[in-house]
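Undergrad: build me a model:
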Amino acid sequence: MNWLKTLFPRNRKIPVIKRVPRAEHPISRSQFPSGTLKVLYGLKDAGFEAYVVGGGVRDLLAGMEPKDFDIATNARPEEVRRIFRSCRLVGRRFLIAHVRFGDEISEVTTFRGPITDSHERDETGRILSDNEYGTVETDAFRRDFTVNAMYYDIRDFSIVDFAGGLEDIKAGVIRLIGDPELRYREDPVRMLRAVRIANKLRFRIEKGTAAPLRKLAPLLREIPPARLFDEVVKLLQCRDAVANLHGLREYGLLAQLLPHTDAAFDNPQMHAFVERALGNTAERIAAEQTVSPAFLYAALLWPAVARRIVKLCDGDDAQINVAIAQASDEVLAQALKYIMIPKRFSVPMREIWALQPRFEMRRGGRAQRLLTHPRFRAAYDFLLLRAHSGEVAQELADWWTEAQQGEGLPPLKPTRPDEAEPGAPRKRRRRRGGRGRRRPGGDQPSPPGA
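TA: Below is the predicted model:
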């Protein structure tokens, strides 16, 4: 138990472990998927301990439907593989067993050992090596929050509460296990998880757990960009995206992940654009419609792209396409310093941005070709967001909405002289220089925000 004294600050008591019998809690094994039950009973029948742990127990106690059910056991990964033929071992630093039954994959982890001074750390305190096994007790106190350290025991259907999670569930509180600054330094991603879990459960972050967040936010720069990409998707591609965005800003975390997006909040128009984009994403998820990280990141980075386009064009609308390409390169290069964005998402992002000027070219063949573009629907949805925030005229978005519904292109309601309805008299342009030269911007869209 000496290792517990290093985990908790001197002014805080070590929690008392409680076992709650089946008659005193609401969780029933009938709430677990069949694959989860097969893994639990398979481990139990082989003589091992087996528990459902973490978010599955937490969400059920909070009255929510869990997305998945993680299993913890004292069986080593190789032993799990011998029990289940459908098992596959994954991971490098700490092996995890994935057991498949039909379409369901259960994640099985072996109890982890306690954190000690022998663990390899970097200069910020982040743990670099972690491959020691332990007991259910050491595993519980390795978990981040009290509400994640509750274990459902398949042997007697009881819940083992190691850190006071049941009390915090009742109080609606997210609280770190142990000393907050020490635990955040061990793994800075816990700061992001605090915001996400609190908003998911509609809980508040306990005062001591929230206190170090702004001070330690720069530690996120030490996390591999690939891991941060996944964490941002979890935070901002969900039903609680807007609340998570505000939480990230409140604690200074957004500036460490997406500094361009954080700066966009100084512009009310772009602030409204980003919030609307996240709100639409939440609505699509609630309606069980598909969502893509490409569209999410396109929206998050657009304020920086739009601002850069205006500077590059400098009033010369003829340069809009070149400006968009250059702005996209520059903003993506800056973003990749903080978060990895795979090409399978960055390429569609660039296409969504590049198609925006083409929506202003509504004559005949150009409009028809745009309607058949493979990325039209995503770019059109993006246009609607821009119109909603006031960045472009609502009439433009309405025209494209009607263009998709009718048999032919709707008539134009010109907003500029060059957008007159086909066939209408047009004022002749004065030519300068040689034959065929046109004044810059004569048939080019305006830059964003112009």
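Undergrad: CA atoms for contacts and neighbours, from now on please.
TA: OK.
Undergrad: buried stuff in stretch 345-356?
TA: The neighbour-count check on stretch 345-356 (16 or more other C-alpha atoms under 10 Å) flags F345, S346, P348, M349, R350, E351, I352, W353, A354, L355, Q356 as buried.
Undergrad: what's the closest non-adjacent residue to L166?
TA: Among residues not flanking L166 along the chain, V147 sits closest, at 6.9 Å (C-alpha to C-alpha, 6 or more residues apart in numbering).
Undergrad: span of stretch 378-398 from start to end?
TA: The straight-line separation of the ends of stretch 378-398 (C-alpha to C-alpha, to the nearest Å) is 16 Å.
Undergrad: any buried residues in that stretch, and which?
TA: 378-389, 391-392, 394, 396-397.
Undergrad: before we move on, back to that, restricted to helices, list the buried residues of stretch 345-356.
TA: Here DSSP state H is the test, and the buried residues of stretch 345-356 give F345, S346, P348, M349, R350, E351, I352, W353, A354, L355 as lying in helices.
Undergrad: isn't the third one up against L296?
TA: No: using C-alpha atoms under 8 Å, P348 and L296 do not qualify as a contacting pair, with a distance of 10.9 Å.
Undergrad: hang on, A241 packs against E283?
TA: No: between A241 and E283 there is no contact under C-alpha under 8 Å: 10.2 Å.
Undergrad: could you also give me the structure for this second sequence? I'd like to compare it with the first:
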Amino acid sequence: MLKKLFKPFRLPRQRKGPEQPTVLEAHEHRLSSADFSRNSANVAVRLQHAGFQAYLVGGCVRDSLIGVTPKDFDVATNATPEEVRNEFRNSRIIGRRFKLAHVHFGREIIEVATFRSGHSDTSDTDNNDQSAHDISGRILRDNVYGSMEDDAQRRDFTMNALYFDVSSEKVYDYSTGFADIKRRLIRLIGDPEQRYLEDPVRMLRAIRFAAKLDFEIEDSTAEPIRRLAYLLRDIPAARLYEEVLKLFLSGHAVRTYELLCEYGLFAELFPNTAKVLQQSPVNVDLLLRNAFISTDKRISNERPVTPAFLFAALLWPVLSNRSISLQNDGMHPVPAAQEAAHQVLLEQVQRIAIPKRFSLPTREIWDIQERLPRRAGKRADTLLAHPRFRAAYDFLLLRESAGEQTQGLGKWWTQYQDASDSVRRDMIAELSGKGDKPRSKRRRKPRTSKPKHTQPSPH
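TA: I've put the predicted structure just below:
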């Protein structure tokens, strides 16, 4: 047990301030040091013995209180990143907007952040490491250090502002975090509108936590979201990409999708898909829901999930409409589909920066959809050997599950994969009688040489 390894350590007396925490004893919260990773507890205790304040904080405390095993462990301290680096040789300083230290223990990384204070109203006019906002109030840098009380007040949600002392096993609550967790409520600390202006991504975090934890968003926290959803347009596309992965790959994609639509955030992330969703609400909604159900199921079964498949589903309705439009303008179906794929991805990466390692497989999944009906000759076997075939086949079944008519294509490919060689030959031969014939090569007529005119032989 970790608590047996750590001797109680008396912290320096803290100054009294206007915000006095509620101190919860071990018998009140029923957490112990054993609920956290050994490495995270070691980091906190080692910093304490070096003369610093150090607490486990945030998601690991929240998850432990609701009975969920934490995956990530954060430590908050009054030590600066440089002081943490000096204390731990296995650490490195990261970040510019929010500088902190990562302490490495093999594959486990303990994130150590210095207590932050509130923000001034200064604009981003210099290059120092202080706090800075843009004209809309969004935080550009956040490296103004403060006390533990300051740090608690600048955190986003009350449930994430609980500090656990490994040595004494006390929990320090500077807001209503402990009570809100019991009520299963997500509540912003401070004025909600101002907090969203500081960082609009907090709206997405509220949705993610509500879906992941099955919590309700408290009324005053929820009210500004629809009005301020447009603020996401100012967030860098690379950051939104990371947030989208967290939203849809947490194992609760279906509920996340519902909440994003309810609060008007889905249209800010996928504007073109949202437009098609309004035009064909039943089929598009069913396609997306089935994609999210499949994703959640794979995550629940600890099977791998690729963002490429997710983006293929999220953008397929847009691609289909765009391809039909191009065909109506006279373009052949295959180049129309390829041009539509190019346009759709080009437009989407302006909002969410999908990296090429996922956008290229997304295009491959789409491209194979055009090849799946063409099975005659050796085409079926060639396609079956394609490294992206399985994802494309699953995507075909997804399309069919949403009501898309494919003339039994999914059933055919399901049978073909499991069939013997002789059965496969019969299936291909049967297609030839239904008009799915390979393009025959034109036979050249043999060239006939003209007879040579010979001179009559002399007598």
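Undergrad: aligned counterpart of the residue nearest to L166 of structure 1 in structure 2, please.
TA: In structure 2, V147 of structure 1 lines up with M159, judged by TM-score structural alignment.
Undergrad: how many neighbours does that match have?
TA: 28 (other C-alpha atoms under 10 Å).
Undergrad: ok, now G63 of structure 1?
TA: That count, for G63 of structure 1 with other C-alpha under 10 Å as the rule, works out to 11.
Undergrad: quick one: what's aligned to it in structure 2?
TA: When structure 2 is aligned by TM-score structural alignment, G63 of structure 1 is paired with G67.
Undergrad: pretty sure that match belongs to a helix, no?
TA: No: applying DSSP: H, G, I helix; E, B strand; the rest coil, one finds G67 of structure 2 to be coil, outside a helix.
Undergrad: how far away is it from V75 of structure 2?
TA: 20 Å.
Undergrad: and if you look at R239 of structure 2?
TA: 23 Å.
Undergrad: looking at the two, which has the bigger crowd around it?
TA: V75 (24 against 13).
Undergrad: now do stretch 26-39 of structure 2: distance to the chain's middle.
TA: 30 Å (C-alpha atoms, centre = their mean, to the nearest Å).
Undergrad: if you could redo that for stretch 331-345 of structure 2, that was the one I meant.
TA: 27 Å.
Undergrad: try stretch 370-381 of structure 1
TA: Taking C-alpha atoms, centre = their mean, one finds the center of stretch 370-381 of structure 1 at 24 Å from the center of the full chain.
Undergrad: now the strands for structure 1?
TA: Ranges of strands within structure 1 are 18-20, 50-53, 70-73, 87-90, 96-101, 104-110, 150-153, 159-161, 173-174, 204-205, based on DSSP state E.
Undergrad: what packs against the second one?
TA: What it means is strand 50-53 of structure 1. helix 34-45, strand 70-73, strand 150-153 (3 or more C-alpha pairs under 8 Å, 6 or more residues apart in numbering; DSSP states H and E).
Undergrad: how about F266 of structure 2, what's its partner in structure 1?
TA: Using TM-score structural alignment, F266 of structure 2 sits opposite L254 in structure 1.
Undergrad: near that match, how many other residues are there?
TA: For L254 of structure 1, the neighbour count with other C-alpha under 10 Å is 22.
Undergrad: which non-adjacent residue is nearest it?
TA: Closest to L254 of structure 1 by C-alpha to C-alpha, 6+ apart is L248, at 5.0 Å.
Undergrad: residue contacts, that neighbour?
TA: L192, V195, L254 (C-alpha atoms under 8 Å, 6 or more residues apart in numbering).
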